[in-house]
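Chemist: Mind looking at a prediction? Sequence and model below.
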Amino acid sequence: MLGDSLSAEYGLPRGKGWVALLDARLQTRHPGWQVNNASISGETTAGGKSRLPALLKQHQPAIVIIELGGNDALRGLALQHSENNLREMVQASKQSGAAVLILGMRMPPNYGSQYTEKFSALFAQVAQQEKTGLLPFFLDKIADKPDWFQADRIHPNTLAQEQMLDNVWPHLEPLLKAKKK
């Protein structure tokens, strides 16, 4: 798992984030799988790209879930750089023998319709071109529930974590079955 604060349990008690819930679900439904969460709060696609080679070498994952890009957009970084970084992470993961699942993100409308549309589309473009799994919007069924967010209105609270996992699961489970342990 390579992500940002949404996957690094930012503002949550340890062990209560969706990645920890994923680990628990795997133990009951697909024993033998292990989750390595290499998520860091504040991580960008550039940071993920720079850390990924060592992580691939160290963990030799069968599946890589990439949940990065939100901080790029929050910082107003060029979308082409984010797309290139995402593509390079996907390619490196695939070259290591891992299947890839991309967790897409959307930005609030105050960033302007052109930017938000292009940002949202870049995840689908990379997934389609690189033939990877894709969850189009990681915070689907969560983003419209203000009481499921921490006071900063950016980070989901504990109420949202199960839904975050439920959003990922239908896209991840086929990869688990294809890469049986």
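Modeler: Perfect, I can see it now. Numbers count the residues shown, from 1 in each chain.
Chemist: CA atoms for contacts and neighbours, from now on please.
Modeler: Noted.
Chemist: Assign a three-state SS to Ala54, would you?
Modeler: helix (DSSP: H, G, I helix; E, B strand; the rest coil).
Chemist: and it, how many neighbours does it have?
Modeler: When neighbours are defined as other CA atoms under 10 Å, Ala54 has 10 of them.
Chemist: same check, this time on the one 4 residues further on
Modeler: Using other CA under 10 Å, Gln58 is surrounded by 9 other residues.
Chemist: likewise the one 10 residues further on?
Modeler: One way to gauge burial is a neighbour count; for Leu68, by other CA under 10 Å, it gives 31.
Chemist: What helices and strands are in contact with the longest helix along the chain?
Modeler: Of all segments of type helix in the chain, defined using DSSP state H, the longest is helix 158-178. Judged by 3 or more CA pairs under 8 Å, 6 or more residues apart in numbering; DSSP states H and E, the packing partners of helix 158-178 are helix 18-29, strand 99-103, strand 133-135.
Chemist: Packing partners of the longest one?
Modeler: Okay, so that is helix 18-29. Against helix 18-29 (3+ CA pairs under 8 Å, 6+ apart) you get helix 158-178.
Chemist: One more to weigh against that first structure:
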Amino acid sequence: MKTRYAATARRLQWAIGWVALLLTCALQAQPAARPASFVATDPRTVLVMGDSLSAAYGLSAAQGWVALTAERIAKQRPGWRVVNASISGETTAGGAARIVDAVVRHRPSVVVIELGANDALRGLPLRETRRNLARMIGAAQGIGAKVLLVGMRIPPNYGPAYTMEFERGYRELAQRFGTTLLPFLLQPIASDRGNFQGDNMHPVAAAQPRIRDHVWPVLEPLLD
């Protein structure tokens, strides 16, 4: 009797062992769960590549027009986020050097390019400025992102021909690549000295909401 019971127990243990092994193999064959970062409900990204005007120079980051725009997007366009990759002092060459890494890392659906002012203030060749901006636009469009090109205006320090050519460059690039264009970022505040910090170049905190409101009508349609 005991012998028969022991034999039955051994067969039962053997059967349980095989079932456990089969279950383990089945679980290992299942595809691994995707990390949370790949969930379809992840927010789409607006990537801002700019200079000190977009990096909130002289202010806290939360006071700048980019942060204010991010707040509006969070309220009015759930499912979107803003990544501000702007750097004070950035030139178009610096932006062109960073753009590929930025778009690969953040996979943006919209890229805002606000660069060129530092090139012009230094009197750099405008051909190089256009070439660098074209590279940035091409990199963004290459991953399927929409582009908002933000233009600037400069004082005629290097003569009227240089100044006009600088402004014309943004229009021609927008036409060439089919991007949305905002001709002059500081349009609503430029005529009032009180809107600027002591350097007469960077807007004060009180002026940032007006810049946000100036950008919004051309940015919002790109979020559809």
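Modeler: All right, it came through fine. Fair warning: this is a prediction, and the values are worked out from it, not measured in the lab.
Chemist: What are the buried residues along the longest helix of the first structure?
Modeler: For helix 158-178 of the first structure, a neighbour-count test (16 or more other CA atoms under 10 Å) marks 158, 160-169, 171-172, 175-176 as buried.
Chemist: Please enumerate the helices of the first structure.
Modeler: Secondary structure of the first structure, counting by DSSP H: helices at 18-29, 45-59, 70-74, 79-95, 113-130, 158-178.
Chemist: which residue in the second structure lines up with Phe119 of the first structure?
Modeler: Under the alignment defined by TM-score structural alignment, Phe119 of the first structure is paired with Phe166 of the second structure.
Chemist: ok, that match touching Glu128?
Modeler: No - Phe166 of the second structure lies out of contact with Glu128 (CA atoms under 8 Å); the separation is 11.2 Å.
Chemist: ok, these two, which is more surrounded?
Modeler: Per other CA under 10 Å, whichever of Phe166 of the second structure and Glu128 has more neighbours is Phe166, with 24 against 13.
Chemist: out of everything not next to it in sequence, what's closest to that one?
Modeler: Distances taken as CA to CA, 6 or more residues apart in numbering place Leu126 nearest to Phe166 of the second structure, at 6.6 Å, with adjacent residues excluded.
Chemist: Alignment lookup: that neighbour to the first structure.
Modeler: Under the alignment (TM-score structural alignment), Leu126 of the second structure pairs with Leu79 in the first structure.
Chemist: neighbours of that match, just the number please.
Modeler: If you count neighbours by other CA under 10 Å, Leu79 of the first structure ends up with 16.
Chemist: And for Val82 of the second structure?
Modeler: Val82 of the second structure has 21 neighbours, counted by other CA under 10 Å.
Chemist: quick one, what contacts it?
Modeler: Neighbouring residues of Val82 of the second structure by CA atoms under 8 Å, 6 or more residues apart in numbering: 45-48, 70.
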